[in-house]
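Trainee: Task: produce atomic coordinates for the following.
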Amino acid sequence: MTTSTARLPSALDRGRELVQPALREAVEHYLGSDMALVARYHHGWTDAEGTPTDVWTGKLVRPALTLLSAQAAGNSSADGTPAAAAVELVHNFSLLHDDIMDGDTARRGRATAWTLFGAPSATLAGNALLTTATSLLLDAEAVGARSAAASLMSATQRMINGQATDIAFEHRDDVTPAECLRMAGDKTGALLACACSLGAELAGAEAALIGRLHAFGEHLGIAFQLVDDLLGIWGESGRTGKETGADLRVRKRTLPVVAALDAQGSDELATLYFRREPLDEREVRRVAELVEGAGGRDWALSRADHHVAAARECLAEADLAESVRAEFLEFAEFMTGRRF
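Mentor: Okay, the predicted model is just below:
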């Protein structure tokens, strides 16, 4: 996730304390030695030879939300640990595969796993994390274990479908905003929706509460993707960790761009974006101007605001403690309140 300028939610530290040991235990228990080595490296726990390291391993936003959903059901955060660890394992399954598909050679300042261990080993390690996530839930002594496992796998399938659609978009010049939003709902929203409800589902909460938490997460995920796409064009590199206009250089079919192209505000934009030759720096700046001029930036901001408001409404209708509701809203601000 791109760096936020909003205050870090207080639940993140609490989540890391519970989830990091559970993740390590799951990798050691369920994975064979070769796959465990790749997984340890990818998570930042060791170097490529297996020597322990002390590097940044991510914020663990999704598992923190899962622990919070366990609290929403009246349980302790610790009761949601198997679900939280499972969500994070699925997330890292997707990252291992994404790095290979995108040809990325660095993640969080280190070489990606596939560049050190090979694409086949990294692919298999990702697969192993996915099956481990399912095993964690099915082995949990909780009333909602089977239901939670089914929900996580359903969310994973939606995420995979969203990724496949995103790849297909690269070969089309007629993608619509509606299609792009559906893709974002699958690729980003599905796992966040699951994260926000899985702890409650594992605890056997009422369907109404699970549904509202799930809807909150889905809206939050789409809003997050809209903001992330905006940052991919106009974000400051010092805050986002990537160059301003990075998504334009590789001509991704991001939401602001698709909205601008759909508005048919500029033949120049389509000509630049769909040609085969790379864009130079002047052309990248020009494309950003054309996207904004065609309304792409305003459209994405408006849709992001819409989904944040919808997420808040889902929480307003949920029967949960006010302190838990406040923490969910804190996450919403953290994930979507970024400026560019």
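
Trainee: only C-alpha atoms for contact and neighbour calcs from this point on.
Mentor: Fine.

Trainee: What ranges does the stretch 51-200 of the chain have for its strands?
Mentor: 106-107, 110-111 (DSSP state E, counting those that start in this stretch).

Trainee: now those strands as CSV including distance to T254?
Mentor: Listed next are these as CSV, based on distance: least, C-alpha to C-alpha, whole Å:
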stretch, distance to T254
strand 106-107, 21
strand 110-111, 26
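
Trainee: Wait, G295 touches V258, no?
Mentor: No - in this structure, G295 is not within contact of V258 by C-alpha atoms under 8 Å, at 10.4 Å.

Trainee: So these two - more neighbours on which side?
Mentor: V258 (23 against 18; other C-alpha atoms under 10 Å).

Trainee: Now that one: closest residue in space, sequence neighbours ignored.
Mentor: P177 (5.9 Å; C-alpha to C-alpha, 6 or more residues apart in numbering).

Trainee: From Y273, how far out is the one you found?
Mentor: 16 Å (C-alpha to C-alpha, to the nearest Å).

Trainee: Just give me the longest helix of the chain.
Mentor: Longest helix of the chain, by residue count under DSSP state H: helix 207-234.

Trainee: quick one: buried residues of it?
Mentor: 209-234 (16 or more other C-alpha atoms under 10 Å).

Trainee: so what's the residue nearest the centre of the chain closest to, chain neighbours aside?
Mentor: Geometric centre of the chain, nearest residue: T188, 5.1 Å, by C-alpha atoms, centre = their mean. Using C-alpha to C-alpha, 6+ apart and skipping the chain neighbours, the partner closest in space to T188 is G221 (5.5 Å).

Trainee: which residues touch that neighbour?
Mentor: 184-185, 188-190, 192-193 (C-alpha atoms under 8 Å, 6 or more residues apart in numbering).

Trainee: now do T123
Mentor: Counting by C-alpha under 8 Å, 6+ apart, T123 has contacts 96-97, 100, 114.

Trainee: One more, please, to line up against the first structure:
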Amino acid sequence: MSIEPPLRAAVERLDLSVRCCAEYFFGWTGIDGRAGVVPSGRRRLGVITLLCGSVIDSSRQTAMPAAIACELAFGSALIHDDVIDADLTRRGRPAVWSAFGMPAAILTGNALVGLAFAILVEAKPAVAAESSGRLARAVQEVNRGQMLDVEFERRADVTVEDYLDMVAAKSGAFVACGCALGALLAGAGAELVDGLAEFGNRLGLIWQLNNDLLGIWGDPTRTGKPALSDIKARKKTFPVISALSTAGPNRDRLRVFYGSGGQEAMQDDEATLAADLVERCGGLGRTQSEIEYQLDKAMHFLSELVPDRDSRTQLADLACFYAGSDR
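Mentor: So this is what the prediction gives:
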């Protein structure tokens, strides 16, 4: 079952002033408004939401409004995230704010999250309070995570534990919400809904940790981002924080890169050396180990909660894909 037609139908409900930006963000049009090409790897949150709904309803139809709502709310967060980080591109195309301006990007993001709540409340009135409450809490957690992320860029004392807390809010909250809402709208009981939310939280951590690897060691032709993009921007991602928490001359050299230059981007040769130092300090290996740890935890929830073999296999396969996608 494709999420694309109902997602398009939902976006068509928006006012024309923001609809063109939303259609561009979702890959349906170019900057000029002509037909675009949807980049690969999209709608992952919608897919996981539908899969969690299929644990109860194999048709996945009852979970579709949850999938649409989560994709809209997640899209809002991504549009705003590009504004916050001043990222010029997303998935190889100009970000919404760089294509249409910052006011249009902010207002489009606001419109998407408002539409997400409307669709969710309309879908199943009997659980509207719980479903909208879960989405509201997810939005609040994402905002908390965004604030921490911004704060961490100014701090020199960020620990691995601090970072994982931030990621659980910024990335885990929406995936946890999608997993829970897919099951909730399909008619699942409280234990399964809560358990799938825990699975989703782990999946969100895996998702972000993998993105942290891609931001340093990813193939630009597959990620759509410049090589060493996170290093050049001096972002304190999990591999960097892990490396900075070690001791020794390589750590000391790495600290020089992250303690100088202010907000200026590193030059190519500096970024190449910094990435090498991160790897020498164990940042790459520790990130890979953390991904495996979170994957084991996610699989544990599946084995405990999802008796249907096909559903469990599909969810497990998706988790494994997130753990090593696009590298």
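
Trainee: Let me see the TM-score of these two.
Mentor: Once superposed, the chains reach a TM-score of 0.92 (TM-score structural alignment, normalised by the length of structure 2), with 323 aligned residues with a C-alpha RMSD of 2.0 Å.

Trainee: circling back to that earlier point, what about the longest helix of structure 1, how far off from structure 2?
Mentor: By mean C-alpha distance after the TM-score superposition for structure 1, the fitted helix 207-234 of structure 1 averages 1.4 Å away from its aligned residues in structure 2.

Trainee: Enumerate the positions of the helix or strand following that helix that are buried.
Mentor: Following helix 207-234 of structure 1 in sequence order, the next helix or strand is helix 237-240 (DSSP states H and E). Within helix 237-240 of structure 1, the residues scored as buried using 16+ other C-alpha under 10 Å are 239-240.

Trainee: how big's the offset between helix 237-240 of structure 1 and structure 2?
Mentor: Averaged out, helix 237-240 of structure 1 is 3.3 Å away (mean C-alpha distance after the TM-score superposition for structure 1).

Trainee: packing partners for that helix?
Mentor: Using 3 or more C-alpha pairs under 8 Å, 6 or more residues apart in numbering; DSSP states H and E, no helix or strand is in contact with helix 237-240 of structure 1.

Trainee: that older thread, helices - which of the contacts of T123 of structure 1 land there?
Mentor: Per DSSP H, the contacts of T123 of structure 1 map to helices at 96-97, 100, 114.

Trainee: would CSV of the residues you listed with neighbour count and distance to V284 of structure 1 be doable?
Mentor: Converted to CSV, those look like this (neighbours: other C-alpha atoms under 10 Å; distance: C-alpha to C-alpha, whole Å):
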residue, neighbour count, distance to V284 of structure 1
L96, 25, 29
H97, 20, 28
I100, 19, 26
W114, 23, 30
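
Trainee: In CSV, list these along with distance to L37 of structure 1.
Mentor: Formatted as CSV, these follow (distance: C-alpha to C-alpha, whole Å):
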residue, distance to L37 of structure 1
L96, 13
H97, 16
I100, 17
W114, 12
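
Trainee: re earlier: where in structure 2 does the longest helix of structure 1 align, residue-wise?
Mentor: Taken onto structure 2 by TM-score structural alignment, helix 207-234 of structure 1 occupies residues 190-217 there.

Trainee: G259 of structure 2: neighbour count?
Mentor: 10.

Trainee: can you check D296 of structure 2 too?
Mentor: 14.

Trainee: I'd like to know how far it sits from A168 of structure 2.
Mentor: Counting by C-alpha to C-alpha, the gap from D296 of structure 2 to A168 of structure 2 is 16 Å.

Trainee: Leaving out the residues flanking it, which one is nearest to the counterpart of V167 of structure 2 in structure 1?
Mentor: Superposed on structure 1 with TM-score structural alignment, V167 of structure 2 falls opposite A184. Leaving aside its sequence neighbours, A184 of structure 1 sits nearest to I222 (C-alpha to C-alpha, 6+ apart; 5.8 Å).

Trainee: From E330 of structure 1, how far out is that neighbour?
Mentor: When I222 of structure 1 is compared with E330 of structure 1 (using C-alpha to C-alpha), they lie 17 Å apart.

Trainee: go on, V175 of structure 1?
Mentor: 34 Å.

Trainee: just A203 of structure 1 next, same as before
Mentor: 23 Å.

Trainee: more neighbours, the two?
Mentor: The neighbour count for A203 of structure 1 versus E330, taken as other C-alpha under 10 Å, is higher for A203 (25 against 18).

Trainee: Max pairwise distance over the contacts of T123 of structure 1: which two?
Mentor: Greatest spacing in these, by C-alpha to C-alpha: H97 and W114 (9.0 Å).

Trainee: between these two, what contacts are shared?
Mentor: 122-123.

Trainee: rewinding a little: hang on, the match of V167 of structure 2 packs against Q225?
Mentor: Yes - contact criterion C-alpha under 8 Å: A184 of structure 1 and Q225 qualify, at 6.6 Å.

Trainee: Counting neighbours, what do you get for E292 of structure 2?
Mentor: 15.

Trainee: any idea what it aligns with in structure 1?
Mentor: Under TM-score structural alignment, E292 of structure 2 pairs with D305 in structure 1.

Trainee: got the contact list for the residue found closest to its match once you drop the neighbours it is linked to in the chain?
Mentor: Distances taken as C-alpha to C-alpha, 6+ apart put A223 closest to D305 of structure 1, at 7.3 Å, once the chain neighbours are dropped. Each residue near A223 of structure 1 by C-alpha under 8 Å, 6+ apart is listed here: 303-305, 307-308, 336.

Trainee: which residues does the closest residue to R93 of structure 2 other than its chain neighbours contact?
Mentor: The shortest distance from R93 of structure 2 to any non-neighbouring residue, by C-alpha to C-alpha, 6+ apart, is to G224 (7.9 Å). G224 of structure 2 makes contact with 90-93, according to C-alpha under 8 Å, 6+ apart.

Trainee: which residue in structure 2 lines up with F328 of structure 1?
Mentor: So F328 of structure 1 corresponds to L315, using TM-score structural alignment.

Trainee: So R312 of structure 1 versus A318 of structure 1, what's the distance?
Mentor: If you measure R312 of structure 1 against A318 of structure 1 using C-alpha to C-alpha, the figure is 10 Å.
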